[in-house]
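Enquirer: I'd like to go over a predicted model; first the sequence, then the structure.
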Amino acid sequence: MTNVTRHYVLAAGGTGGHLIPAFALAAELEARGHHVALITDARGAAIPGKPAGLTAHVLPAGRLSGMNPLGWLRGIRAILEGRRMALRLFDSFQPSCVVGFGGYPALPALLAATSAGIPSVVHEQNAVLGRVNRFLAGRVNAIATAYQEVERLSQSHAAKVTCVGNPVRAEVLGLRDAPFPPFTADGLLRVLVTGGSQGARVLSEVVPDGLAMLPPALRTRLQVTQQCRAEDIDAVRQRYATHDIPAELGTYFEDMAERLADAHLFIGRAGASTIAELTAVGRPAILVPLPIATDDHQAANTREIVAAGGARAIRQEKFTAVELAKQIQALAMRPETLANAAHAAWNCGYPHAARDLADLVEGFGGAPLMDVIRVARASDARAEQAKGEQVA
């Protein structure tokens, strides 16, 4: 831990996927004695989970998408105004480094940092470099990634890339050392189904019917928790009632970490935070990537965990009740298969992502000797983790 208190600015787009790792890094930097400020948009400022001491600054952030020239003009004006506001903040806050987590609300802050000569880092949560991070890659000092292989990342930037993983919420990370919940040949099979913050209609339509097609040996042991859209919940409840499958439904669960801890199997989308939490805790999954995700990044996010044996991925156009039942049977007909998949998912996790990202960020503005100490400490910790996983 450094003995020098410094200031850092984190900039993140207004979605949980961008904000959750920013919150985790903020908590780690504050625990090290630093002062941290957040730049986001109005939507991001409302995302739950922000550390109590983290001050959020809402800046204009235009989008540069579509073919409408007026839309581009408005977007550029908003970005430039956000850049001017960020520069004023930097004048008073004097950050040692500005860290961006993607999304258009991060763009003005990173542009301001590069123009002011302030060191900057971007963190990419997905297995495809996002548009904003792609635009900034040549300007920033370092690129932190959540995956060893990231598409759309130019080889010309390879020297500045460090894979640290994707930081997750403390309450989820705290579950990493807990054992996989007991699953026996005649015990309950607890299934957790979510489709992101608003649920997913395709899951509501397919999952109840897929579970109903399971052999009686599995179907009669099901205990389901499913997040649904508000407009779908009554119909989903009726489907489960028709199939005589016990299911708890809701549009939002505040205790999602506890529900993940109890689950034997997860079914849902393949967003970056979802994958990071599944691998942090070690939970088998059947993943249905969002087909309209930019650059098909959710499909890319599934590659590592699927290759390791910790998950099955089904494209949405092939996500039918029959296919779902087939994949669940392959995982859950024998207790050891599900347990092995859980361990494979666990091995894909990066439990020290927040710490390693903080080490990288602290490398800017610190004394060279402290940088050497930090790098050595991080290397020793990773070696110890690898040794432990080999033993496991």
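Expert: Everything's here; your move. Since this is a predicted model, take the numbers as computed values, not measurements.
Enquirer: C-alpha only now, for contacts and for neighbours.
Expert: Noted.
Enquirer: Could you give the number of residues near residue 213?
Expert: By other C-alpha atoms under 10 Å, the residues close to residue 213 number 17.
Enquirer: now swap in residue 92 and tell me
Expert: With other C-alpha under 10 Å as criterion, residue 92 counts 8.
Enquirer: does it count as helix, strand or coil?
Expert: helix (DSSP: H, G, I helix; E, B strand; the rest coil).
Enquirer: residues touching it, list them.
Expert: Counting by C-alpha atoms under 8 Å, 6 or more residues apart in numbering, residue 92 makes contact with nothing.
Enquirer: what about it, distance to residue 114?
Expert: 17 Å (C-alpha to C-alpha, to the nearest Å).
Enquirer: do residue 168 as well
Expert: Distance of residue 168 to residue 114, given as C-alpha to C-alpha: 28 Å.
Enquirer: out of these two, which sits in the more crowded spot?
Expert: residue 168 (27 against 16).
Enquirer: quick one: which helix or strand includes the more buried one?
Expert: Using DSSP states H and E, no element contains residue 168; it sits outside every helix and strand.
Enquirer: Spatially, what comes nearest to the residue most central in space within the chain if we skip its sequence neighbours?
Expert: Closest to where the C-alpha atoms of the chain average out (C-alpha atoms, centre = their mean) is residue 273, at 1.8 Å. Using C-alpha to C-alpha, 6 or more residues apart in numbering and skipping the chain neighbours, the partner closest in space to residue 273 is residue 17 (5.6 Å).
Enquirer: pretty sure the one you found is touching residue 275, no?
Expert: No - using C-alpha atoms under 8 Å, residue 17 is not in contact with residue 275; the gap is 10.7 Å.
Enquirer: Between those two, tell me which one has more neighbours.
Expert: Taking other C-alpha under 10 Å, residue 17 and residue 275 do not tie; residue 275 has more neighbours (27 against 22).
Enquirer: that older thread, for the residue nearest to the centre of the chain, which three-state class applies?
Expert: Using three-state DSSP, the structure places residue 273 in helix.
Enquirer: can you pull the contacts of it?
Expert: Counted by C-alpha under 8 Å, 6+ apart, residue 273 has contacts 16-17, 20, 125, 166, 168.
Enquirer: what's the spacing between it and residue 217?
Expert: Distance of residue 273 to residue 217, computed by C-alpha to C-alpha: 33 Å.
Enquirer: can you check residue 248 too?
Expert: 21 Å.
Enquirer: Could you do residue 293 as well?
Expert: Residue 293 is 37 Å from residue 217, by C-alpha to C-alpha.
Enquirer: here's the one I want to compare it with:
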Amino acid sequence: MKILMTGGGTGGHIYPALAFVNHVKTLAPDTEFMYVGTENGLESNIVPQYNIPFKTIKIQGFRRSLSPQNFKTVYLFLSSIGKAKKILKEFQPDVVIGTGGYVSGSVVYAAKQLNIPTIVHEQNSIPGMTNKFLSKYATKVAICFPDVAQYFPKDKVVLTGNPRAQEVVSVEKTDILKEYGLNPEKKTVVIFGGSRGALKINQAFVEALPFFEERDYQVLYASGERYYKELQEKLKLSEKKLTNISIQPYIDKMAEVLAAADLMVGRAGATSIAEFTALGLPAILIPSPYVTNDHQTKNAQSLVKSGAVEMIPDQELTGSKLVAEIDTILLDELRCQSMAEASKKEGIPDAADRLYKVVKEIT
């Protein structure tokens, strides 16, 4: 079988695609893959590291305000369909899977015109503009949150979950916290604001630090590379030793770290949610207010309903509020256990298998 993946712009579109590729390679090693992205997108740096044939097309997104750039966007979209058709004819895939981002718009639309079966994969609880457009043409629409089904043609929707969950669920608990100077036997909260960090979370952590030093639990905090140096200087980290707190610019083995933790605090991106629910980890979510359609808030709200998470709006976040919320979970064994069970129920640990089943059904 030949499968063409397309998606880009953010890690939330790219990593589910790569997780699916990795899983299918274990199930059916003879499967051939190709990935289509853009030259300037994040995918051009990430995908080649996975030894997947990679092709690019040129495209850009629509401006939400009236702009002459939108004329260029229409031109690029139309010309990119021609380029996508050329790639499709050369590779001759049995199915095309688009995981979001403008690039998938051209490729999935071109595949439809060539009568190639297609799947659109939507990671969030509010669909992106591209996936909403493509749902009219796609053979199937794979979703991760039941709430998002209302935005798509009912007969096309399949609840598959995020393939990243299946990568994470098999990760076993280890002593990885030792690598960060922490005790693997102690209750641990992991706090981070995404790969680049988040200013508001950073500010709250600085305010919370004196309180964290007094707690019985320990804290692993990833500030993001862009805030790390400033944090070191502000807190004078070179002059004092923190006994139950570890501050890092970035956490490389996040899945392994989460498997060793008792609570996660962070943004409400689709990939993070797939990871911690697959592990059955309670969470405090602080949705980013800077994402399209405020979809992170909707992601978080769907999990608040089930009791798996607590949510703090970004504008309400303070150091004292952060510590208080963490205390109410980590210092209450029954509540922590209840949230963990609810989180596990929300997870879809066989997401990659579900998506592969859809592939086999339509090819």
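Expert: Structure received. These numbers were taken from a predicted model, which means no experiment stands behind them.
Enquirer: quick one on the thing from earlier: now do the residue nearest to the centre of the first structure against residue 122 of the first structure, distance only.
Expert: In terms of C-alpha to C-alpha, residue 273 of the first structure sits 17 Å off from residue 122 of the first structure.
Enquirer: all helices for the second structure, in order.
Expert: Counting by DSSP state H, one finds helices in the second structure at the ranges 11-27, 43-46, 69-91, 102-113, 129-134, 164-169, 199-212, 225-235, 254-260, 270-279, 295-306, 319-330, 333-346, 351-362.
Enquirer: what range in the first structure matches the last one?
Expert: For helix 351-362 of the second structure, the aligned range in the first structure is residues 353-364, judged by TM-score structural alignment.
Enquirer: which residues sit against the matching stretch?
Expert: Residues from elsewhere that reach stretch 353-364 of the first structure (C-alpha under 8 Å, 6+ apart): 21, 24-25, 28-29, 96-97, 99, 119, 121, 144, 164-168, 371, 374-375, 378.
Enquirer: Show the buried residues in those.
Expert: Buried members of the contacts of stretch 353-364 of the first structure, scored by 16 or more other C-alpha atoms under 10 Å, are 21, 24-25, 28-29, 96-97, 99, 119, 121, 144, 164-168, 371, 374, 378.
Enquirer: related to what we said a few turns ago, corresponding residue for the residue nearest to the centre of the first structure in the second structure?
Expert: Checking TM-score structural alignment: residue 273 of the first structure goes with residue 271.
Enquirer: now do residue 338 of the first structure
Expert: Checking TM-score structural alignment: residue 338 of the first structure goes with residue 336.
Enquirer: where's that match relative to residue 217 of the second structure, distance?
Expert: Going from residue 336 of the second structure to residue 217 of the second structure by C-alpha to C-alpha gives 13 Å.
Enquirer: now do residue 253 of the second structure
Expert: 21 Å.
Enquirer: Under the alignment, what does residue 97 of the first structure map to in the second structure?
Expert: By TM-score structural alignment, residue 97 of the first structure lines up with residue 95.
Enquirer: just checking, that match touches residue 31?
Expert: No - when contacts are counted by C-alpha under 8 Å, residue 95 of the second structure is not listed as touching residue 31 (11.6 Å).
Enquirer: shared neighbours, these two?
Expert: Joint contacts of residue 95 of the second structure and residue 31 (C-alpha under 8 Å, 6+ apart) are 2-3.
Enquirer: Now residue 60 of the first structure: closest residue in space, sequence neighbours ignored.
Expert: Closest residue in space to residue 60 of the first structure, ignoring its immediate chain neighbours: residue 82 at 4.8 Å, by C-alpha to C-alpha, 6+ apart.
Enquirer: For the one you found, give me its contacts.
Expert: 59-61, 108-109.
Enquirer: Tell me which residue of the second structure matches up with it.
Expert: Under TM-score structural alignment, residue 82 of the first structure pairs with residue 80 in the second structure.
Enquirer: any idea how far residue 106 of the second structure is from its match?
Expert: Residue 80 of the second structure is 6 Å from residue 106 of the second structure, by C-alpha to C-alpha.
Enquirer: With residue 265 of the second structure instead?
Expert: 36 Å.
Enquirer: Show me which of these two is the more surrounded one.
Expert: residue 106 (27 against 23).
Enquirer: Show the contacting residues for the alignment partner in the first structure of the more buried one.
Expert: Alignment note (TM-score structural alignment): residue 106 of the second structure maps to residue 108 of the first structure. Counting by C-alpha under 8 Å, 6+ apart, residue 108 of the first structure touches 61, 79-80, 82-83, 86.
Enquirer: who touches stretch 128-135 of the second structure?
Expert: Under C-alpha under 8 Å, 6+ apart, the answer for stretch 128-135 of the second structure is 100-102, 104-105, 108-109, 120-122, 141, 151-153, 292.
Enquirer: one more time with 7 Å, if that's ok
Expert: 100-102, 105, 109, 120, 122, 141, 152 (C-alpha atoms under 7 Å, 6 or more residues apart in numbering).
Enquirer: which two in the residues you listed are spaced the farthest apart?
Expert: With C-alpha to C-alpha as the measure, no two of the contacts of stretch 128-135 of the second structure lie farther apart than 102 and 152, at 18.0 Å.
Enquirer: Which one's more surrounded, these two?
Expert: In this view residue 102 of the second structure and residue 152 are compared by other C-alpha under 10 Å, and residue 102 has more residues nearby, 25 against 19.
Enquirer: In this structure the more buried one contacts residue 61, no?
Expert: Yes - counting by C-alpha atoms under 7 Å, residue 61 is a contact partner of residue 102 of the second structure at 6.1 Å.
Enquirer: buried stuff in stretch 206-220 of the second structure?
Expert: For stretch 206-220 of the second structure, by 16+ other C-alpha under 10 Å, it's 207-209, 212, 217-220.
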